[in-house]
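[1] can you look at this prediction? I've put the sequence above it.
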Amino acid sequence: MHRATTSTRRHDREILALALPAFGALVAEPLFVLVDSAVVGHLGTPQLAGLGVAAALLTSAVNVFVFLAYATTAAVARRLGAGDLAAALRQGIDGIWLAVLLGALVLAAALPLAPPLVELFGASATAAPHAVTYLRVSALGVPAMLVVLAATGVLRGLQNTRTPLVVAVAGFGANAVLNVALVYGAGLGIAGSAWGTVLAQWGMAAAYLTVVVRGARRHGVPLRPDAPGIRASATAGVPLLVRTLSLRAVLMIATAVAARLGDADVAAHQVVLGLWSLLAFALDAIAIAGQAIIGRHLGADDAEGARDACRRMVRWGVVSGAVLGVLLALARPAVVPLFTSDAAVRAELMPALLVVALVQPVSGVVFVLDGVLMGAGDGPFLAGAMLVTLVAFAPAALAVLALGGGLTALWWAMGLFMLVRMASLGWRARSGRWIVTGAVRA
């Protein structure tokens, strides 16, 4: 009994030590866009509208490559668990080189394609020039952000989430100061906001690279690109890319359905989606801890430790989800007026947010198991499972339109999406097939 209690406390300390700093870093990242919006908003409505279009394009481009963090975390943690720190750093460097290559490709495509992409997103004639300007300048920061993703994965794999928190907070502060100085002090307008963000992003990338390079030199790890290692990193990332694209498709379908329900519905949907995403950051912090801890246990050939950690993190997910759900349900009367004074939008928000609150315990399990399986390198299953949930969600969402349902019905369909994910991930976790030990997943 005492041994079990000691093990539980050890897992709890590990989870908290990794999850709390990870949560801070996750929350700091979207604040970049909020700062840009606050600064640019005072230039005028066309500039703010242009920023909205460009930011949506840039966020989508970066989020597609989030596998650079996830796959790198799992691979580095395995090698760390196996006691081979040099190999862990080598794996991380391969992931960073992959990020550099992908960033160069995105930059090369974004510069000439900025005008047609902005037009595709339906920017107005007055907003489009500002969107193109912001997009072209900000594209220069995409390689830096992909390097940040990969380097964040390296440090998470090394069980270090404090450095990403410090870098994220410093980057946020630098971005705020540079935006004000360049937009108003230098009079550069919306281009100044973009340049401020780019400089902050490259500063973050430089900070990460300094930490990783120092570690590599300390352990005699070469920094030059290694073609087989880069290919291996890309191969490991493909299933997670499929998973991410499937998730993005679900969110796009939900927004498209909401847009067809009416102006009040789509306005309320954006608020609900924003709050849902904010809650997801808290739960994703536990998932990030799961990636690092599970990868390390499996790399150390500790299958039982991985199972114990998984069980404990699932409990954390359920409890965290329940707490967040209760807080959201109780806070709705106070939260809704912060976003809108429109009675029609408020009427849609109240029941939809209650659905989100009720689903939070399910979301807690889903996020944790997603992180556990990522840490185990179980990418192919995650890709297949997400495709299955996409197939289940699409007809449910479209049925909302066909049956004359409203926003609340749409978010019940989102709840179904999470339930299907929980069922598939729970089945995989119980099967034990994700438990493959060793420094490299065979």
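    Yes, it's here.

[2] only C-alpha atoms from now on, for both contacts and neighbour counts.
    Fine.

[3] whatever helix or strand Ala108 lives in: which residues count as buried?
    Assigned by DSSP states H and E, Ala108 belongs to helix 85-120. Counting neighbours by 16 or more other Cα atoms under 10 Å, one finds that the buried residues in helix 85-120 are 85-100, 102-104, 106-107, 110-111, 114-115, 117-118.

[4] which helices and strands does that helix pack with?
    Secondary-structure packing of helix 85-120 (3 or more Cα pairs under 8 Å, 6 or more residues apart in numbering; DSSP states H and E): helix 45-64, helix 67-81, helix 128-138, helix 142-157, helix 190-218, helix 227-261.

[5] angle of it against helix 128-138?
    160 degrees (axes from the mean of the first three to the mean of the last three Cα atoms, to 10 degrees).

[6] off-centre distance for helix 85-120?
    In terms of Cα atoms, centre = their mean, to the nearest Å, the gap separating the centre of helix 85-120 from the centre of its chain is 16 Å.

[7] and Val335, helix, strand or coil?
    helix (DSSP: H, G, I helix; E, B strand; the rest coil).

[8] this is the other structure I want to compare:
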Amino acid sequence: MRQDPTAQLSVRRMLTLATSAFLVLAAEPLYLLVDTAVVGHLGAHALGALAVGTTLMAVLAIVGTFVEYGTTSRAARWFGDDQRDRAVDEGVQASYLAVVIGVVVVVVGQLLAGPLVRLLTGSSTELQAPAEQWFRIALCGMPMVLLVLAGNGWMRGVQLTRAPVVIVLVANGLSALASPLLVYPLGLGLVGSAWANLGAQVVAAGLFLRALHRETAGRRPDLGVMRAQLVLGRDLIVRAAAFQAAFMVAAGVAARMGTAQIAAHQIGMQLWEFTALLLDSFAIAAQSLVGAALGASHARVARQLAGQVSRWSFGAGTAFAAVYAAGWSVIPRLFTSSPAVLHQAHVLWPWFVVMLPAAGIVFGLDGVLIGAGDVAFLRTITIVAALGAFVPLTLAASHWDWGIGGVWAGLTAFIMVRLVGMVRRARTERWVVLGSG
């Protein structure tokens, strides 16, 4: 049976987009891994404070989820329907929203910084002051963080591959060079990490805005488009909130277990986020291509892409699992020399390795369904997995002294529940909605 040439073209395009997304996604977590390694050698307390600060930043960043994924989905449908101008306009309106929302988040975050830090650190007073100081500095970059998300969103929607790679690599490369210099030779310690982080966000946001201005000089806010983005964004924000609430509970439980546990959890979470974002490269390619295929009313191509991205993501997840299994002794030593932290890292390691092949499929289908605009289902399955599996197991680990391994068993259950729900959904026709409107 002869394969549809349109599908062949889409698969080739998916590889190109996935490669671009891989490079963009790798830049941020690679910088965070460098930063974690730099801070880790300041001691377990500094690493634990960094864990608290980065967790809070991730929680607040959920308000901008839709300016990236929602923009990709909407822009891709216009692009598939040969309306590139309207696709780029999605990026303009998302950027306006990013600035407004970012400023609000900075103000609210600064007012609540103390209570938020204490919520995670509990009675661990040695972590509170450095974590709050790091958080207050990094928080000032939130408008830039959201502008970068919006920039990535519209560029992926119109299938630009080179520009976002250059922008993100330049910004994070400069920051990776600045972090060790600020932390050690200039003597800023932990806060040097926060200033390096802020610098990367300013550079990246400026470069994305420059690229957008070249495409759409002088375009004004459009409240109708913004309203439509917010409607789509509502479910994406709730979905992201379920993620971050669960991860916040896990970080809080780990912090209360002890300094070694929260430090090991920080190492595990940075590696997890690094791997998750790299696995997301196929998902992001699927967002763009599935959205474009449905916008052009090519249902069969969209379904073929869903199957292809699932297979590739599973293979990538399995490959990462093999690498981490082989490096179980060596990799944690890149981040700490503390015997207590290393021991706790080895406790969580088997859970980390086992979940990765299933996570690959989950992330791939996540991209397919976001590209199709099926975000209400994604919201529901994420809430069910977080509140029905992840959070209960994490709290049980605290109550019955299961240790850090219990927290990571909860994360594994979170992935498995989503896997079952999303595979079942992908086998139906309910997500295959055609047209650009």
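    Sure thing, it's come through. Nothing here was measured: the structure is a model prediction, and the numbers come from that model.

[9] let's have the helices and strands packed on helix 85-120 of the first structure in JSON lines, adding distance to Ala397 of the first structure.
    Output for these, formatted as JSON lines (distance: least, Cα to Cα, whole Å):
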{"stretch": "helix 45-64", "distance to Ala397 of the first structure": "22"}
{"stretch": "helix 67-81", "distance to Ala397 of the first structure": "27"}
{"stretch": "helix 128-138", "distance to Ala397 of the first structure": "31"}
{"stretch": "helix 142-157", "distance to Ala397 of the first structure": "32"}
{"stretch": "helix 190-218", "distance to Ala397 of the first structure": "36"}
{"stretch": "helix 227-261", "distance to Ala397 of the first structure": "7"}
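
[10] just send those back as a markdown table, with mean neighbour count too.
    Converted to a markdown table, those look like this (neighbours: other Cα atoms under 10 Å):
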| stretch | mean neighbour count |
| --- | --- |
| helix 45-64 | 19 |
| helix 67-81 | 31 |
| helix 128-138 | 24 |
| helix 142-157 | 28 |
| helix 190-218 | 21 |
| helix 227-261 | 19 |
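
[11] right, and those - which one's nearest Ala303 of the first structure?
    helix 67-81 (11.7 Å; Cα to Cα).

[12] once aligned to the second structure, how far is that closest one on average?
    Its matched residues in the second structure lie on average 0.6 Å from helix 67-81 of the first structure after superposition (mean Cα distance after the TM-score superposition for the first structure).

[13] next one: Trp411 of the first structure from Pro351 of the first structure, what distance?
    10 Å (Cα to Cα, to the nearest Å).

[14] wait, I meant Asp370 of the first structure
    Taken as Cα to Cα, the span from Asp370 of the first structure to Pro351 of the first structure is 28 Å.

[15] comparing the two, which residue is more hemmed in?
    Asp370 (25 against 17; other Cα atoms under 10 Å).

[16] per the alignment, that one corresponds to what in the second structure?
    Aligning on TM-score structural alignment places Asp370 of the first structure opposite Asp366 in the second structure.

[17] does its match belong to a helix, a strand or coil?
    Asp366 of the second structure - assigned by three-state DSSP - is helix.

[18] tell me how far it lies from Val423 of the second structure.
    For Asp366 of the second structure, the distance to Val423 of the second structure - Cα to Cα - is 10 Å.

[19] please apply the same query to Leu369 of the second structure.
    Applying Cα to Cα to Leu369 of the second structure and Val423 of the second structure gives a distance of 11 Å.

[20] shared neighbours, Trp411 and Pro351 of the first structure?
    The contact sets of Trp411 of the first structure and Pro351 do not overlap (Cα atoms under 8 Å, 6 or more residues apart in numbering).

[21] if we can go back for a sec, which residue packs closest to the match of Asp370 of the first structure, ignoring adjacent ones?
    Ala283 (6.5 Å; Cα to Cα, 6 or more residues apart in numbering).
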